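Participant: let's see this in three dimensions:
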Amino acid sequence: MQDCLTPDVYFVTGTDTDAGKTVCCQALLQAANRQQLSTLAYKPIAAGCELTQYGLRNQDALLLQKASSLTVAYELLNPIAFTAAIAPHIAAQLENKPIEQGYISQGLERLKSLQSQVIIIEGAGGWRLPLNADETLADWVAMQKLPVILVVGMKLGCLNHAMLTYETIISDGLKVVGWIANQVEEEMSFYAQNLALLKHKIHAPMIAEIPYLNNVSEQDLSSYVDFDFTNNKIM
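Facilitator: As a prediction, this is how the structure comes out:
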């Protein structure tokens, strides 16, 4: 762990849109809080926002705001918000609001200045989320050289998605510091066998195994996380 002026930043990506990144980010924030570390979340891009009296608000971003130990204005946590629940680069075209990597970087630097010890960044969609016709969010993560946590939504088809995503992150020159098995279905056939293969194929520690839960936004998920943020290793 670095001093509080230089927070440890982790980028959380998923095997696909419905892998459960937000739930896993909630769990990571709660686990860091439990380790007596100050935390902030960053969801730079959110598509699928509701217009409120305070402006556009995304339910996932609000959940991450609640799970963070430090309080910041919503706009710092989620600077790029679109109404339509569609691919962000399409929403950006429709609203004539281009997504710029520099703007995302500025947002992260603002959060870094607020003296949190851990910042959890939730990506949007999967690893190769387009920002426009030429750039992806992965390009920004690579530019920032961020450590990555991979969320695997445990369901039929997850093996292929997980291995392809993991291999691509590595080929992009980044480190996967851990991965999370998130049970997005109440029952998955041969769950244990699928989990065993993922542990064999992903050469990074499984730092959390989150079961299928109801009303997950109201729960403390920290007990499912096995990661020491102070030393960046499994506990």
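Participant: please make it C-alpha for all contacts and neighbour counts, starting now.
Facilitator: Will do.
Participant: what about stretch 179-193, start to end distance?
Facilitator: Distance across stretch 179-193, first residue to last, is 17 Å (Cα to Cα, to the nearest Å).
Participant: same check, this time on stretch 214-226
Facilitator: Start-to-end, stretch 214-226 (Cα to Cα) is 21 Å.
Participant: buried stuff in that stretch?
Facilitator: Under the neighbour-count criterion of 16 or more other Cα atoms under 10 Å, stretch 214-226 has Ser217, Leu221, Ser222, Tyr224, Val225, Asp226 buried.
Participant: is it true that Leu197 lies in a helix?
Facilitator: Yes - under DSSP: H, G, I helix; E, B strand; the rest coil, Leu197 sits within a helix.
Participant: please enumerate the strands of this protein.
Facilitator: For the chain, the strands defined by DSSP state E cover 8-14, 39-42, 45-47, 50-52, 55-57, 80-82, 118-126, 148-153, 176-182, 206-210, 227-228, 233-234.
Participant: please name whichever of those is nearest to Leu108.
Facilitator: Nearest to Leu108, of all those, is strand 39-42, at 7.4 Å by Cα to Cα.
Participant: which helices and strands does the closest one pack with?
Facilitator: Under the contact criterion of 3 or more Cα pairs under 8 Å, 6 or more residues apart in numbering; DSSP states H and E, strand 39-42 touches helix 21-34, helix 59-67, helix 74-77, strand 118-126.
Participant: how far away is Lys112 from Leu70?
Facilitator: The value you get for Lys112 to Leu70, if Cα to Cα is used, is 12 Å.
Participant: ok, these two, which is more surrounded?
Facilitator: Shown here are Lys112 and Leu70; by other Cα atoms under 10 Å, Lys112 has more neighbours (20 against 15).
Participant: give the contact list for that one.
Facilitator: Shown in contact with Lys112 (Cα atoms under 8 Å, 6 or more residues apart in numbering): Leu5, Thr6, Pro7, Ile119.
Participant: and Gly20, by the same measure?
Facilitator: Counted by Cα under 8 Å, 6+ apart, Gly20 has contacts Gly14, Val151, Gly153, Asn182, Val184.
Participant: how many neighbouring residues does Gly125 have?
Facilitator: Residues near Gly125, counting by other Cα under 10 Å, number 22.
Participant: Ser113 touches Leu40, doesn't it?
Facilitator: No - with contact defined as Cα atoms under 8 Å, Ser113 does not count as touching Leu40 (11.2 Å).
Participant: more neighbours: those two, which one.
Facilitator: Leu40 (28 against 12).
Participant: correct me, but the more buried one touches Glu122?
Facilitator: No - under the criterion of Cα under 8 Å, Leu40 is not in contact with Glu122, lying 11.1 Å apart.
Participant: how about this one, so we can line them up?
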Amino acid sequence: MAKHTYFLTGTDTEVGKTVVTAAILKKASNLSLKTVAMKPVASGCELTAEGLRNEDALMLMEHMTEVLPYEQVNPIALEPAIAPHVAASQAGRQLSAQRLVGLARGLMMKPADLMLIEGAGGWRVPLNDRETYARLPAELGLGVVVVVPLRLGCINHALLTVEAIRHDGLTVAGWVANRPDEKPMSCEQETLDFLKGHMGAPCLGVLPWLPRLDIAKLAQELDIDPLLARAAVF
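Facilitator: Down below sits the predicted model:
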């Protein structure tokens, strides 16, 4: 059974959740920890000879230590690159929190030191007309890691996200600042200082923008000790 399991969310879509998840996996691997990860629902999948494949899920597979079949890492693969609930509807499928919880619990039974579950978009992304993705970590009682892109407006988005997470009864286990653009945002250090003083959770690292993605280099910028120090989730 996974000793530590966390849910990764972002303040919005396209903020670097997969890159951060992969970097945490790599950091844990550098510490000789066994890791598994999953992206339960992925839209924007490409049709291949093996079936639908998502580049984010493939990145997680590349950087986790344990070997899993693709279908266990990304059990619900959807082709359209749109919101998951719309993509599922167009594919004639129905998403539900109950199913995602069952899929996640199955993977949590695998022996590992660290398991990461990457969500889709932000905290309130819909699964259907009644449920949001937040139901998954809520049902499992998981700590949440928030990815914050360093761009204009990130303070508001970050504070609203952690407020919503705590309103749902969950703990923000940590957050990672990610530089998604080559040009640094104006007053970046002041923004970081404010977030560190108001997020109410440890900053696990500040990831730089790189002209070429290098997960190993990004992993060096992370401190995941706060994640490993928390009580295990069973």
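Participant: returning to what we had before: can you list the helices and strands packed on strand 39-42 of structure 1 in JSON lines and add distance to Met206 of structure 1?
Facilitator: Listed next are these as JSON lines, based on distance: least, Cα to Cα, whole Å:
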{"stretch": "helix 21-34", "distance to Met206 of structure 1": "13"}
{"stretch": "helix 59-67", "distance to Met206 of structure 1": "22"}
{"stretch": "helix 74-77", "distance to Met206 of structure 1": "27"}
{"stretch": "strand 118-126", "distance to Met206 of structure 1": "17"}
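Participant: and His89 of structure 1, which of the ones you listed is closest to it?
Facilitator: Among these, the nearest to His89 of structure 1 by Cα to Cα is strand 118-126 (11.0 Å).
Participant: in structure 2, which residue range corresponds to that closest one?
Facilitator: Mapped onto structure 2 using TM-score structural alignment, strand 118-126 of structure 1 covers residues 114-122.
Participant: comparing the matching stretch with structure 1, how large is the average distance?
Facilitator: Its matched residues in structure 1 lie on average 0.5 Å from stretch 114-122 of structure 2 after superposition (mean Cα distance after the TM-score superposition for structure 1).
Participant: ok, and what's touching that stretch?
Facilitator: Stretch 114-122 of structure 2 has contacts (Cα under 8 Å, 6+ apart) with 2-14, 17-18, 21, 28, 33-42, 84, 104, 108, 133.
Participant: what does Pro208 of structure 2 align to in structure 1?
Facilitator: Here Pro208 of structure 2 is matched to Pro211 in structure 1, going by TM-score structural alignment.
Participant: what do you get for Leu195 of structure 2?
Facilitator: Matched to structure 1 by TM-score structural alignment, Leu195 of structure 2 sits across from Leu198.
Participant: number of nearby residues for that match?
Facilitator: Neighbouring residues of Leu198 of structure 1 were enumerated by other Cα under 10 Å; the total is 21.
Participant: for Val151 of structure 1, see how far away it is.
Facilitator: For Leu198 of structure 1, the distance to Val151 of structure 1 (Cα to Cα) stands at 12 Å.
Participant: again, but for Asp139 of structure 1
Facilitator: Distance from Asp139 of structure 1 to Val151 of structure 1, counting by Cα to Cα: 19 Å.
Participant: end to end, how far does stretch 37-45 of structure 1 reach?
Facilitator: 25 Å.
Participant: give me the neighbour count for Pro79 of structure 1.
Facilitator: For Pro79 of structure 1, the number of neighbouring residues by other Cα under 10 Å comes to 17.
Participant: now the counterpart of it in structure 2: closest residue in space, sequence neighbours ignored.
Facilitator: Matched across to structure 2, Pro79 of structure 1 falls on Pro75, judged by TM-score structural alignment. Nearest residue to Pro75 of structure 2 in three dimensions, chain neighbours excluded: Pro40, at 5.7 Å (Cα to Cα, 6 or more residues apart in numbering).
Participant: ok, that neighbour touching Glu71?
Facilitator: No - using Cα under 8 Å, Pro40 of structure 2 is not in contact with Glu71; the gap is 9.3 Å.
Participant: who has more neighbours out of these two?
Facilitator: It is Pro40, of Pro40 of structure 2 and Glu71, that has more neighbours when counted by other Cα under 10 Å, with 23 against 15.
Participant: tell me which residue of structure 1 matches up with that one.
Facilitator: Using TM-score structural alignment, Pro40 of structure 2 sits opposite Pro44 in structure 1.
Participant: got a list of what that match touches?
Facilitator: By Cα under 8 Å, 6+ apart, Pro44 of structure 1 lies in contact with Leu77, Asn78, Pro79, Ile80, Ile104, Gly107, Ile121, Glu122, Gly123.
Participant: which of those residues are retained in structure 2?
Facilitator: Checked against structure 2 using both residues aligned by TM-score structural alignment, their matches' Cα atoms under 8 Å, those keep these contacts: Leu77, Asn78, Pro79, Ile80, Ile104, Gly107, Ile121, Glu122, Gly123.
Participant: any chance of the residues you listed in JSON lines, plus distance to Gly178 of structure 1?
Facilitator: Output for these, formatted as JSON lines (distance: Cα to Cα, whole Å):
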{"residue": "Leu77", "distance to Gly178 of structure 1": "23"}
{"residue": "Asn78", "distance to Gly178 of structure 1": "24"}
{"residue": "Pro79", "distance to Gly178 of structure 1": "27"}
{"residue": "Ile80", "distance to Gly178 of structure 1": "27"}
{"residue": "Ile104", "distance to Gly178 of structure 1": "24"}
{"residue": "Gly107", "distance to Gly178 of structure 1": "25"}
{"residue": "Ile121", "distance to Gly178 of structure 1": "14"}
{"residue": "Glu122", "distance to Gly178 of structure 1": "15"}
{"residue": "Gly123", "distance to Gly178 of structure 1": "16"}
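Participant: now stretch 192-199 of structure 2, how far from the centre of its chain.
Facilitator: Distance of stretch 192-199 of structure 2 from its chain centroid, counting by Cα atoms, centre = their mean, to the nearest Å, is 21 Å.
Participant: cheers, nothing more for now.
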